[in-house]
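Asker: kindly return the folded structure for what I paste below:
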Amino acid sequence: MHKQKRIIFRADGNSRIGLGHVMRSLALAAILRKDFECIFAIQAPAIELQALIRSVCHGLINLPLCPPTEERYPHELNAYISPEEIVVLDGYTFNTTYQKSIKTKGATIVSIDDIHAYHFVADVVISHVVGLKREQFSVEKYTNFYLGAEYALLRSEFLTAASQAVEPATDSKAVFICLGGADPENHTLQVLRQCAGKAPDLKYFVVVGAANRNKHSITAFASSAALDIHLLENLNAGQMLHYMQQAATAITSASTVGYEYLCTHGILYLLQTADNQAEVYTYLLEQRIALPFTKFGENIATEEKADLIRNGSMLFDGQQAQRLLNIFKNLAHHENLRD
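Answerer: So this is what the prediction gives:
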């Protein structure tokens, strides 16, 4: 029986830094797991996060805590990698030094990036940030690029929805709100307070992730505010899609969750909750795919709504998973030829 090639995914996530890198790496692992052995390496994951990772990947490497400032940090994977592995890096601390350490072991590197802040020695760079260009990256001559929405790291449920015909939401008065799995700055509560003044007569589906440390304040507001708020916790992809499809409107961060909502063909209002979201935020507004949250509650002409939905529906064609799988099959094929 042919042994599957191993892919080691390296990302971190918790209630302090959020779960964005982990979630999009898991989305990629879910695409690849039938054709590759997928192992996830992460520093000191919470019990709930370990369970989530194990539900997708074939194995988990529980790395000890080690700040990026420590000398041993770039070498934390050395005991686990060889020329046989593909290593996928998703995080801002996996810089040139970290990549070079992996390269000394002969492994192939795939970097998932959206800030192009340092030089890459990776064999492949994947970025689903819309609007990015190759010229913005510093790379080696051999580095291959896969940029834009065509390579969006989205879960299969949303890619399937993206490929389907545009249908009206179940509830035209429902609003879906999700500001990330951790939301350490508690933007969710800030948005809800503004919604109370902007549109108090609507129904709000509010997603609170497992890593959110602000559940108490959000719950307290929901129980006391004169708003129809439905708090939703620990939703899986299918449940997220269900509530998104019910809501004609969404308020999300300018991140993967915004991409996911666009797959359901609704009206999206964006809030930039982190510096690394600036390019996605700007592009989606400039291309008339989304609106800024500052405009939430204002009247939108029917023609403008139709334009927003049409523009958003053109962003994802549902073929992203196959394109991403082909990238890794090609890498594995070239490595087999080299061996």
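
Asker: could you use CA atoms for every contact and neighbour count after this?
Answerer: OK.

Asker: would you map the strands across the stretch 151-300 of the chain?
Answerer: Along the stretch 151-300 of the chain, the segments classed as strands by DSSP state E, counting those that start in this stretch run 171-178, 203-208, 228-233, 247-253, 267-271, 291-292.

Asker: wait, residue 317 sits on residue 161?
Answerer: No - Residue 317 sits out of contact with residue 161 when judged by C-alpha atoms under 8 Å, with a separation of 9.5 Å.

Asker: looking at the two, which is more packed in?
Answerer: Per other C-alpha atoms under 10 Å, whichever of residue 317 and residue 161 has more neighbours is residue 161, with 21 against 16.

Asker: so the more buried one makes contact with residue 264?
Answerer: Yes - Residue 161 is in contact with residue 264 according to C-alpha under 8 Å; the separation is 6.0 Å.

Asker: what sits in contact with each of those two?
Answerer: Counting by C-alpha atoms under 8 Å, 6 or more residues apart in numbering, residue 161 and residue 264 have no common neighbour.

Asker: one more sequence to fold, the one below, so I can look at both together:
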Amino acid sequence: MKIAIRADGGLQIGMGHIMRSLVLAKELKKNNNDVFYVCKQSSLLPEKYEAGINKVKEQGFDVIIINEGDIFAELSKIQADCLITDSYDVNEEYFNIIKKYFKFTGYIDDMNLYYFNVDFIINQNIGAEEWKYKVNKGTKLLLGTDYTMLREEFRRVKDKFIDERIHNIMITVGASDFNGITNKICDYLKELHFKFHVIVGPCFTKENIYELMKLSEKNKNIELHFHADMIKIMNECDICISACGSTLYELASCGIPTIGLIVADNQKKIGEKLNQLKVIKNLGFYQKISKKKLCETIKDLDRNIEKRQEMSKKSMEIVDGKGVNRIVSYLEYINNN
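Answerer: Here you go, the predicted structure:
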């Protein structure tokens, strides 16, 4: 099947849509599907979507560039059997129009904002199976952590050994950090005795990177990681401070006790649900998190190995690593029937 994936990434919108759709794209390609991307380009700000386009090309996929001001006319020219959209730049009109251009259409969702005139919806998030979607009678709903799309290295991970005390802490807020959340966290925690492994994403601003480098030079317990090997760092760390996005599922697969920060509205339900299940300790929206609260949470986990062991065990139970295979199997089924 010839499959087009409509997604963007960049400095302001982050790389979440690109990163999770790439997991699906690679698995589809492995199963002999012809997969390519359709990405927007801005005539006013050519660098706006550059990071996303470059990442897709680096992973070996062709990219068709469309003008962000004339999306429908551009999409009508795309030759594919199936269009999968992973973007917030959509509405009901979008789904109604693209339905005319492709044999199958699907949407990767995490907000449930519209009536979806599509053939299938993928929502990989915890608790999504409880949501009431407005869809056509025949629309297939692929919902919940049975459909979580994990990168290949996170699909077969051994149980996590939980040390008596915490020594190494990972900090990650995503590929972009327009609001300087990483800088704020590091400034809060720099005086603690732990070693901090800080992930610097490809879309961090130059100003924030410069400030982080200065902070790291002054505080030897802060180590910056560029082009990070995420699974290696996760396995080396005792706990993680993470945004409540897709990275939570990778951390869960590794059994890493995690302190969650909500850095975008679409992360609220994920953070709250995983906190309710005692998989993570969710501190809420990053703007409201104080130095005292963050430090106390880390110290509490440091003193409480039983709590960390429970978090690790529960986290490894929520994902089985087969989510993307289930999605690919469904797409093969609809193509053959």
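
Asker: TM-score of the superposed pair?
Answerer: Comparison of the two superposed chains (TM-score structural alignment, normalised by the length of the second structure) gives a TM-score of 0.87, and 315 aligned residues with a C-alpha RMSD of 2.0 Å.

Asker: rewinding a little: how about the strands of the stretch 151-300 of the first structure in JSON lines, adding distance to residue 195 of the first structure and mean neighbour count?
Answerer: JSON lines is the format used below for the strands of the stretch 151-300 of the first structure (distance: least, C-alpha to C-alpha, whole Å; neighbours: other C-alpha atoms under 10 Å):
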{"stretch": "strand 171-178", "distance to residue 195 of the first structure": "10", "mean neighbour count": "20"}
{"stretch": "strand 203-208", "distance to residue 195 of the first structure": "9", "mean neighbour count": "22"}
{"stretch": "strand 228-233", "distance to residue 195 of the first structure": "11", "mean neighbour count": "16"}
{"stretch": "strand 247-253", "distance to residue 195 of the first structure": "10", "mean neighbour count": "25"}
{"stretch": "strand 267-271", "distance to residue 195 of the first structure": "12", "mean neighbour count": "24"}
{"stretch": "strand 291-292", "distance to residue 195 of the first structure": "14", "mean neighbour count": "18"}
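
Asker: now render those strands as JSON lines, adding distance to residue 190 of the first structure.
Answerer: Output for those, formatted as JSON lines (distance: least, C-alpha to C-alpha, whole Å):
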{"stretch": "strand 171-178", "distance to residue 190 of the first structure": "12"}
{"stretch": "strand 203-208", "distance to residue 190 of the first structure": "12"}
{"stretch": "strand 228-233", "distance to residue 190 of the first structure": "14"}
{"stretch": "strand 247-253", "distance to residue 190 of the first structure": "12"}
{"stretch": "strand 267-271", "distance to residue 190 of the first structure": "11"}
{"stretch": "strand 291-292", "distance to residue 190 of the first structure": "15"}
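
Asker: pull the longest helix from the first structure.
Answerer: Of all segments of type helix in the first structure, defined using DSSP state H, the longest is helix 320-338.

Asker: who are the packing partners of it?
Answerer: helix 20-32, helix 156-162 (3 or more C-alpha pairs under 8 Å, 6 or more residues apart in numbering; DSSP states H and E).

Asker: can you say which of the ones you listed is packed in most?
Answerer: Per-stretch averages of neighbours, counted by mean count of other C-alpha atoms under 10 Å, single out helix 20-32 among those, with a mean of 22.

Asker: which part of the second structure matches it?
Answerer: Counting by TM-score structural alignment, helix 20-32 of the first structure pairs with residues 16-28 of the second structure.

Asker: for stretch 266-281 of the first structure, same thing?
Answerer: Residues 256-271 of the second structure are matched to stretch 266-281 of the first structure when aligned by TM-score structural alignment.

Asker: which residues make contact with the matching stretch from outside it?
Answerer: By C-alpha under 8 Å, 6+ apart, the residues outside stretch 256-271 of the second structure that reach it are 110-111, 125-127, 160, 173, 234-235, 237-245, 248, 251, 279-286, 308-309, 311-312, 315.

Asker: one more time with 6 Å
Answerer: With C-alpha atoms under 6 Å, 6 or more residues apart in numbering as the contact definition, stretch 256-271 of the second structure has outside contacts at 239-245, 280-286, 308, 311-312.

Asker: over to stretch 88-104 of the first structure?
Answerer: Here stretch 88-104 of the first structure makes contact (C-alpha under 6 Å, 6+ apart) with 9-11, 21, 74, 109-112, 119-120.

Asker: now with 7 Å, please.
Answerer: Stretch 88-104 of the first structure has contacts (C-alpha atoms under 7 Å, 6 or more residues apart in numbering) with 8-11, 21, 25, 68, 74-75, 109-113, 118-122.

Asker: what do you get for stretch 187-202 of the first structure?
Answerer: 173-174, 179, 218, 227-228, 297.

Asker: so how far is it from its chain's centroid?
Answerer: Chain-centre distance of stretch 187-202 of the first structure: 25 Å, with C-alpha atoms, centre = their mean, to the nearest Å.

Asker: can you list the buried residues in that stretch?
Answerer: Judged by neighbour count using 16 or more other C-alpha atoms under 10 Å, the buried positions of stretch 187-202 of the first structure are 187-189, 191-193, 195, 200, 202.

Asker: make a markdown table out of those and add distance to residue 322 of the first structure.
Answerer: Listed next are those as a markdown table, based on distance: C-alpha to C-alpha, whole Å:
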| residue | distance to residue 322 of the first structure |
| --- | --- |
| 187 | 35 |
| 188 | 34 |
| 189 | 38 |
| 191 | 36 |
| 192 | 38 |
| 193 | 41 |
| 195 | 39 |
| 200 | 43 |
| 202 | 38 |
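
Asker: let's see which of those end up in helices.
Answerer: Using DSSP H, these in helices are 187-189, 191-193, 195.

Asker: quick check: the two most widely separated of those residues?
Answerer: Among those, the pair separated by the greatest distance (C-alpha to C-alpha) is 187 and 195, at 12.1 Å.

Asker: which of the contacts of stretch 187-202 of the first structure sits closest to residue 52 of the first structure?
Answerer: Using C-alpha to C-alpha, residue 179 is the member of the contacts of stretch 187-202 of the first structure that lies nearest residue 52 of the first structure, at 19.7 Å.

Asker: for the aligned partner of the closest one in the second structure, which non-adjacent residue is spatially closest?
Answerer: Alignment note: residue 179 of the first structure maps to residue 173 in the second structure; criterion TM-score structural alignment. Spatially, and ignoring its direct neighbours in sequence, residue 173 of the second structure is nearest to residue 243 (4.6 Å; C-alpha to C-alpha, 6 or more residues apart in numbering).

Asker: residue in the first structure paired with that neighbour?
Answerer: By TM-score structural alignment, residue 243 of the second structure lines up with residue 253.
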